[in-house]
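> Sequence first, predicted coordinates after that:
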Amino acid sequence: MRRALATRPGPASAVVELVDAQPEPVTPGDVTVRMLTTTVNPSDLITISGAYASRTTFPFVPGFEGAGEIVAAGPQVDNGLVGQRVIPIGGAGNWQQYRTVPASWCFPIPSDIPDTVATFAYINPVTALLMVDGHVPAGTRTAVITAAGSAIGGQLADLLRARGVAAIGLTTGRALRPAADAGRFTAIVDRRDPDWPDALTAAAGGPADVVFDCVGGADGPRLLSLLRPGGQLVHFGLLSGVPLTTAGPDVPAGRSVHLFRLRDRVYEMDRSAIQDAFDRVFAHLRAGRLGTPIAADYSLDDLGSALRRAETQPGKILIQIGR
C-alpha cells in the first residue's frame, strides 16, 4: 500500500514522502480502515512544521481528517462493523491507503452524508461546536473571530448566528488567506487597518463577550483589551506559527484566557459524548451550516502537488485515496 511519511520537521512539501508499506497488524480491539478520502488541514501543516515539537515524534503518517470503510475487524471487535463507513480520529494517520486504529476511535458516517462531506466533519466543526458550547453561555451578545476567512472562522460564525450572537470577523490581511464570507458575519474588520481594535469595538457596539483566536502571535494583549470585564479569549490554533502573547501593560484585569485543543478535549470525553458531537455536526450540515467548500481535488499519488497548493493558495483540498 501507499503511505505518506513526514520524515522530519519542515515545510510539508519538502519533508513528506510517499512510500510503499505493509498495513499494520490488527491487534485486539483494532479495525483496519480503507481510507477513501482525506484532506490537508492547517493542523497537519503546523504539526509537520515542528511547531509542536514536544508532542510530535518523526517520522509519522500525517492526516488528522478523513473518511474510510472498515474492511477488517480484529479480535474482540464486532465483525458486523466490516463494511461500515467511518471517521477515524484520535491522532494523525489518514494519509495512507489502509489505517489500523482502535475501533473505539471510529465513528459511523450516516448514509446520507457523502465521503467528501464527512472528510471535513471532524476538526473544524467539532472544535467550533465544543468551543461555542463551553464559552458562549446564555446572554452572550458579541463574539470576535480572528482569521475570519478560514473555514473554522465561518463555521464559528454559523453557530453564533444560530444562537443570536453577533459574530464580528477579523481578517488577517494575508494574501494567501481567503476572503471572509460576509454573509456569515455581522461585520468584518481588516487587520491591516492600524485602528482595527477601535473598529472591532465599534462594530461590536462596545466591548465583546468572547474572542476566538486561531492565529496566535503578538496580538493577544490587544485582543484581550477588546473584552468586557469577565470576557474570555479562547485560543485554539496557531496559523501564524508563533505562540500567542497574552501579557502586556495594556491588558485589563478580569479577562481570562482559555486554551482549547481538540485532541485533549476528545481524550477527556467518553465515546457517547463524542458521538453526540458528531450527530450534532451532521444535523448542522443537513441544515446548511458548517459546510466546507472544496477548492481542489487530488489523488494520493499526487500528494506533493496538493501540499504545494496548500502552502501557496487558499481553499480546502480533497485527497482521493483509492485502493
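Right, received. Where do you want to start?

> CA atoms for contacts and neighbours, from now on please.
OK.

> The residue nearest to Leu18 when sequence neighbours are not counted in helix, strand or coil?
Sequence neighbours aside, Ala4 is the residue nearest to Leu18 in space, at 4.4 Å (criterion: CA to CA, 6 or more residues apart in numbering). Three-state assignment for Ala4 (DSSP: H, G, I helix; E, B strand; the rest coil): strand.

> Isn't Ala4 up against Val16?
Yes - using CA atoms under 8 Å as the test, Ala4 is close enough to Val16 to be in contact (6.4 Å).

> got the contact list for Asp23?
No, residue 23 isn't Asp; it's Pro. Met1, Tyr98, Arg99, Thr100 (CA atoms under 8 Å, 6 or more residues apart in numbering).

> From Arg99, how far off is it?
7 Å (CA to CA, to the nearest Å).

> For the stretch 1-150 of the chain, just list every one of the helices.
For the stretch 1-150 of the chain, the helices defined by DSSP state H, counting those that start in this stretch occupy 12-15, 42-49, 115-118, 123-135.

> of those helices, which approaches Gly183 most closely?
Checking the helices of the stretch 1-150 of the chain against Gly183 by CA to CA gives helix 123-135 as the closest, at 18.0 Å.

> and for that closest one, what are the contacting residues?
Against helix 123-135 from outside (CA under 8 Å, 6+ apart): 64-65, 151-152, 155-156, 159-160, 210, 232, 234, 260, 262, 277-278, 281, 290.

> in whichever strand or helix holds Leu285, what counts as buried?
Element membership for Leu285, per DSSP states H and E: helix 271-286. Within helix 271-286, the residues scored as buried using 16 or more other CA atoms under 10 Å are Ile274, Ala277, Phe278, Asp279, Val281, Phe282, His284, Leu285.

> Next, the angle helix 123-135 makes with it.
110 degrees (axes from the mean of the first three to the mean of the last three CA atoms, to 10 degrees).

> mind checking how far helix 271-286 is from the chain centre?
15 Å (CA atoms, centre = their mean, to the nearest Å).

> that older thread, ok, which of the helices of the stretch 1-150 of the chain comes nearest Thr32?
helix 115-118 (17.4 Å).

> In terms of secondary structure, what does the closest one contact?
strand 30-39, strand 66-73 (3 or more CA pairs under 8 Å, 6 or more residues apart in numbering; DSSP states H and E).

> Buried residues of it, list them for me.
For helix 115-118, using 16+ other CA under 10 Å, the buried residues are Asp115, Thr116, Val117, Ala118.

> How far off centre is it?
15 Å.

> Other residues contacting it?
Leu36, Thr37, Gly66, Ala67, Gly68, Ile87, Ile109, Gly291, Thr292, Leu318.

> pretty sure the first one is in contact with Glu69, am I right?
Okay, so that is Leu36. Yes - using CA under 8 Å, Leu36 is in contact with Glu69, at 7.1 Å.

> for comparison:
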Amino acid sequence: MKANCVKFYETGSPQNVLKVESKNIDPPFNGEILVRMKLRPINPSDLIPIKGAYSHRIALPTIPGYEGVGVVEDVGDGVSKELIGKRVLPLRGEGTWQAYVKTSVEFAVSAPDSIDDYVASQLYINPVTAWIVCTDVLKLKPGDILIINAGGSSIGQIFAQLSKVIGFRMIAVTRNNKYTNELMELGAYSVINTTERSLNKSVMELTNGLGVTSAIDSVGGMEGTELAFCVQQHGIFLTIGLLSGNPVDWKIISQKSTVKVKLFHLRLWNQQVSIHTWQQTFQKLITLITEEKLALNTSGVPYDLLDVKEAVSMFESSKRVKGKVFLAD
C-alpha cells in the first residue's frame, strides 16, 4: 500500500524544502501499531527542525510532525487486535505529517470519546510541557508568582488555566492587547503589554518590589533576557523555547542576576520517565479537560495534507486569524 507523506531532504524555508510524496506503508512490527491519521496541529516545534535547528540529531530525509490523532488500522505481534478501530495519539514514533504513522503501542495514548479530534490532536506538545514544567520542574504552589512571555500563544493560555488549577498567580507578557481579556478570563493575574508599559517596572509594582518566584521564557533574545531580571533573588529562570530564533544573553544574566537557570526539553523528559508516568501524565490532562478545568483552542481551519505549504504559510502569517492551523486527511 502507498500513501502520501510530507518530507524534507534539506533544511531551510518550509516553502522551499517541504515535498509531498508517496511512500510504501509497511505492516507494523512486534509491539507496534499502524495508525491512519485524521488531524495534526501545526506547532512552532514542528517547523524548528525544518528550518535547520537540531540538525545534529535529525537524519535527512525525514517526515516532520510531533503530534496528532488517528485511528488504529493494524497491529503487530503482541498487540491486542481490540485496538483496531480505536482513536489514539501515535506519539514518539514516525513523524505525523503523513497518512499513516507507526509507533510502539506503549507510547500510543488512547483518546476517549469525551474529547473530539481537535482537542485530542493537541494533547501532547503544549499541555504536557506546561503541566510538567509547573508541577515537576518549578513545583509551583499557591502563593507563587510565575511570569511567562509569549502570553497569547497556545501554551501561554494553558499556563493561565493551570494557574487556577494549581493556585499560583501568573503574569503574562504580550506585545499587544489581542489576548488580554481572554488571558484574564482564563486565569491570569495580570497581563503586561510591553509596547505600552515597562516590563520590569510593571512587575516590581505587582510584586511590591520583590520580583516573581519563577519565569518561563519561550522567546529568547532580548525579551527573554529582560524576563530574567523580573525574577526575585535565587528564583528560577526557565527556558523552554526560542521563538525569536536567538538565545538570551547568558553572559549578562550570569553576571548581573542571581537567578537559578534551568532548561526544559520535552524530548529529554520523555527519555527519563517510565511508561507508567508517561501514560499517567496524559490521563491527568484528559481528566482536567473532561472536568472543564482545561480547554484547548479548537478554532481554526484544517488544511489537506497535500496543501501543507499553504497551511504552513498561514501558520507563519502575521495576519493569521485567531486559532490553530491543522493538517487533516
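Thanks, I have it. Please read all numbers here as calculations on a predicted model, not as lab measurements.

> What TM-score do the two superposed chains give?
The TM-score (TM-score structural alignment, normalised by the length of the first structure) is 0.91; 318 aligned residues with a CA RMSD of 2.1 Å.

> follow-up on the earlier one: could you say which of the helices of the stretch 1-150 of the first structure is packed most deeply?
helix 115-118 (a mean of 22; mean count of other CA atoms under 10 Å).

> so where in the second structure does that helix end up aligned?
With TM-score structural alignment applied, helix 115-118 of the first structure matches the range 117-120 in the second structure.

> Comparing that stretch with the first structure, how large is the average distance?
Mean deviation of stretch 117-120 of the second structure relative to the first structure after superposition (mean CA distance after the TM-score superposition for the first structure): 1.0 Å.

> What does Ala296 of the first structure correspond to in the second structure?
So, by TM-score structural alignment, Ala296 of the first structure is matched to Val301.

> re the thing from before, could you measure the residue nearest to Leu18 of the first structure against Asp297 of the first structure, distance?
17 Å.

> Settle it for me: which of these two has more neighbours?
Higher neighbour count among Ala4 of the first structure and Asp297: Ala4, with 25 against 14, using other CA atoms under 10 Å.

> wait, isn't Ala188 of the second structure in contact with Met170?
Yes - with contacts counted by CA under 8 Å, Ala188 of the second structure reaches Met170, the gap being 5.1 Å.

> any common contacting residues for the two?
Ala160, Ser163.

> still on that earlier bit, just checking, which of the contacts of helix 123-135 of the first structure belong to helices?
Residues of the contacts of helix 123-135 of the first structure located in helices (DSSP state H): Ala151, Ile152, Gln155, Leu156, Leu159, Leu160, Leu262, Ala277, Phe278, Val281.

> so which strand or helix has Met184 of the second structure?
Using DSSP H and E, Met184 of the second structure falls in helix 180-186.

> Give the aligned equivalent of Gly149 of the first structure in the second structure.
By TM-score structural alignment, Gly149 of the first structure lines up with Gly152.

> residues near the residue nearest to that match when sequence neighbours are not counted, how many?
Using CA to CA, 6+ apart and skipping residues adjacent in sequence, the residue nearest Gly152 of the second structure is Tyr179, 5.5 Å away. Neighbourhood size, Tyr179 of the second structure [other CA under 10 Å]: 18.

> ok, Tyr179 of the second structure to Thr258 of the second structure distance?
The value you get for Tyr179 of the second structure to Thr258 of the second structure, if CA to CA is used, is 31 Å.

> just Trp269 of the second structure next, same as before
Trp269 of the second structure is 26 Å from Thr258 of the second structure, by CA to CA.

> can you check Val119 of the second structure too?
Relative to Thr258 of the second structure, and taking CA to CA, Val119 of the second structure is found at 40 Å.

> now do Phe315 of the second structure
Phe315 of the second structure is 37 Å from Thr258 of the second structure, by CA to CA.

> and if you look at Ala120 of the second structure?
40 Å.

> Check Glu185 of the second structure too.
Distance from Glu185 of the second structure to Thr258 of the second structure, by CA to CA: 33 Å.

> once you map the contacts of Pro23 of the first structure onto the second structure, which are still in contact?
Counting by both residues aligned by TM-score structural alignment, their matches' CA atoms under 8 Å, the second structure reproduces these contacts from the contacts of Pro23 of the first structure: Met1, Tyr98.

> List just the nearest of the contacts of Pro23 of the first structure to Arg192 of the first structure.
Nearest member of those to Arg192 of the first structure, counting by CA to CA, is Arg99, at 43.3 Å.

> Glu185 and Thr258 of the second structure: which has the busier surroundings?
Ranked by neighbour count (other CA under 10 Å), Glu185 of the second structure and Thr258 place Thr258 first, with 17 against 12.

> Looks like that one contacts Ile236 (just checking).
No - with contact defined as CA under 8 Å, Thr258 of the second structure does not count as touching Ile236 (9.2 Å).

> equivalent range in the second structure for stretch 61-73 of the first structure?
Counting by TM-score structural alignment, stretch 61-73 of the first structure corresponds to residues 63-75.

> For Ile33 of the second structure, which non-adjacent residue is closest in space?
Val75 (4.4 Å).

> swap in Ser244 of the second structure?
Val219 (5.3 Å).

> Aligned counterpart of that neighbour in the first structure, please.
Val219 of the second structure maps onto Val215 in the first structure, by TM-score structural alignment.

> Checking that match next. Helix, strand or coil?
coil.

> And it, how far from Arg222 of the first structure?
13 Å.

> re the thing from before, would you convert the helices of the stretch 1-150 of the first structure into a markdown table that also reports distance to Asp302 of the first structure?
Shown next, in a markdown table, are those (distance: least, CA to CA, whole Å):
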| stretch | distance to Asp302 of the first structure |
| --- | --- |
| helix 12-15 | 11 |
| helix 42-49 | 17 |
| helix 115-118 | 18 |
| helix 123-135 | 23 |
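
> Of those, which is nearest Gly304 of the first structure?
helix 12-15 (5.9 Å).

> re the thing from before, which residues are in contact with the residue nearest to Ser244 of the second structure?
Contacts of Val219 of the second structure (CA under 8 Å, 6+ apart): Asn149, Ala150, Gly241, Leu242, Leu243, Ser244, Gly245.
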